[in-house]
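> Give me coordinates for this.
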Amino acid sequence: MSDCLFCKIRDGQIPAKVVYQDDTCLAFEDINPQAPTHVLFIPRKHIATVNDITEGDEATVGHLFTAAAKLAHQRGHDANGYRVVMNTNRDAGQTVFHIHLHLLAGRPLMWPPG
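Predicted coordinates for the structure are as follows:
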């Protein structure tokens, strides 16, 4: 998608603080962090919302979770806990329409989130 913010970050057209990357995904610091650790994991493939995930995308989406767990472990959050969340559409808080998994950690996280 030529107008997608996250595709532009993926392609290096917009700078981001990249903290993890591999052939399937890219992860970077959120510009408006809601916790001391707030990292966004995006698939390299453009998928607009969770509603657009197909059976062929299952490995890619699962990989986002394993990559997030790996980074949480590297940063020492696995013992105390962390949250991973993916918002779908505007009412759920999705503002960029390229799926992304939020990794939040480094402080107690309340439930429900609000």
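> switch to C-alpha atoms for all contacts and neighbour counts from now on
Fine.
> Any idea how far apart the tips of stretch 77-95 sit?
End-to-end distance of stretch 77-95 (Cα to Cα, to the nearest Å): 26 Å.
> for the closest residue in space to Cys25 that isn't next to it in sequence, what are its contacts?
Take Cys25 and drop its neighbours on the chain: the residue closest to it by Cα to Cα, 6 or more residues apart in numbering is Pro43, 4.3 Å away. Neighbouring residues of Pro43 by Cα atoms under 8 Å, 6 or more residues apart in numbering: 24-26, 60-61, 64, 99-100.
> After the strand ranked longest in the chain, which helix or strand is next?
In the chain, assigned by DSSP state E, the strand with the most residues is strand 37-43. Later in the chain than strand 37-43, the nearest helix or strand by DSSP states H and E is helix 58-74.
> Here is a second sequence; please produce its structure as well for comparison:
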Amino acid sequence: MSDWYCDELLSGRTTVEKVFEDDGVVAFWHTRPYYAHHVVVTPRRHVDSLLDCDAGTLASIFEVVRAVAGQLAADYGGAHIVTNLGKYQESKHFHVHVGADDEGATA
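Below you'll find the model as predicted:
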């Protein structure tokens, strides 16, 4: 299974522009953005997916997601918050996408 987050990001092999980091969570501008403004929030320790995440780690991640989404919503009128599971999860390391487009939120 592919784990870009452990193999590239957390190992330091790939450099990213970080938005936030502490001992448990990293948030950074996506290297291949889908949205005009696209941040990824992920735990530093390996967690396969949302379904495998303990409550403390989940709370830490979503505190950062809330702050990033709040800023994007203030700047662009809304934000997308997305995570994927199973066959929809390209990298098998829990992460949350927070994004906005210049024209604001869409359905």
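> Work out the TM-score between the chains.
Aligned and superposed, the two chains score 0.80 in TM-score terms (TM-score structural alignment, normalised by the length of the second structure); 104 aligned residues with a Cα RMSD of 2.2 Å.
> Tell me the residues of the second structure aligned with the longest strand of the first structure.
Taken onto the second structure by TM-score structural alignment, strand 37-43 of the first structure occupies residues 37-43 there.
> Compute the number of surrounding residues for the residue lying closest to Ile53 of the first structure once chain neighbours are set aside.
Distances taken as Cα to Cα, 6+ apart place Ile47 nearest to Ile53 of the first structure, at 6.7 Å, with adjacent residues excluded. A count of nearby residues for Ile47 of the first structure, using other Cα atoms under 10 Å, gives 18.
> got a list of what Ile47 of the first structure touches?
Contacts of Ile47 of the first structure by Cα under 8 Å, 6+ apart are 53, 97-99.
> tally of neighbours for the closest residue to Arg44 of the first structure other than its chain neighbours?
Spatially, and ignoring its direct neighbours in sequence, Arg44 of the first structure is nearest to Cys25 (5.1 Å; Cα to Cα, 6+ apart). Counted by other Cα under 10 Å, the residues lying close to Cys25 of the first structure total 19.
> so what's Cys25 of the first structure up against?
Counting by Cα under 8 Å, 6+ apart, Cys25 of the first structure touches 41-44, 63-64.
> how about it, what's its match in the second structure?
Taking TM-score structural alignment, the alignment pairs Cys25 of the first structure with Val25 from the second structure.
> Against Cys53 of the second structure, how distant is its match?
Distance from Val25 of the second structure to Cys53 of the second structure, by Cα to Cα: 13 Å.
> And for Arg66 of the second structure?
In terms of Cα to Cα, Arg66 of the second structure sits 17 Å off from Cys53 of the second structure.
> got it, and Thr106 of the second structure?
Applying Cα to Cα, the value for Thr106 of the second structure to Cys53 of the second structure is 29 Å.
> Same check on His97 of the second structure?
Using Cα to Cα, His97 of the second structure is found at 16 Å from Cys53 of the second structure.
> Next: Val16 of the second structure.
24 Å.
> Val26 of the second structure belongs to a strand, doesn't it?
Yes - counting by DSSP: H, G, I helix; E, B strand; the rest coil, Val26 of the second structure falls inside a strand.
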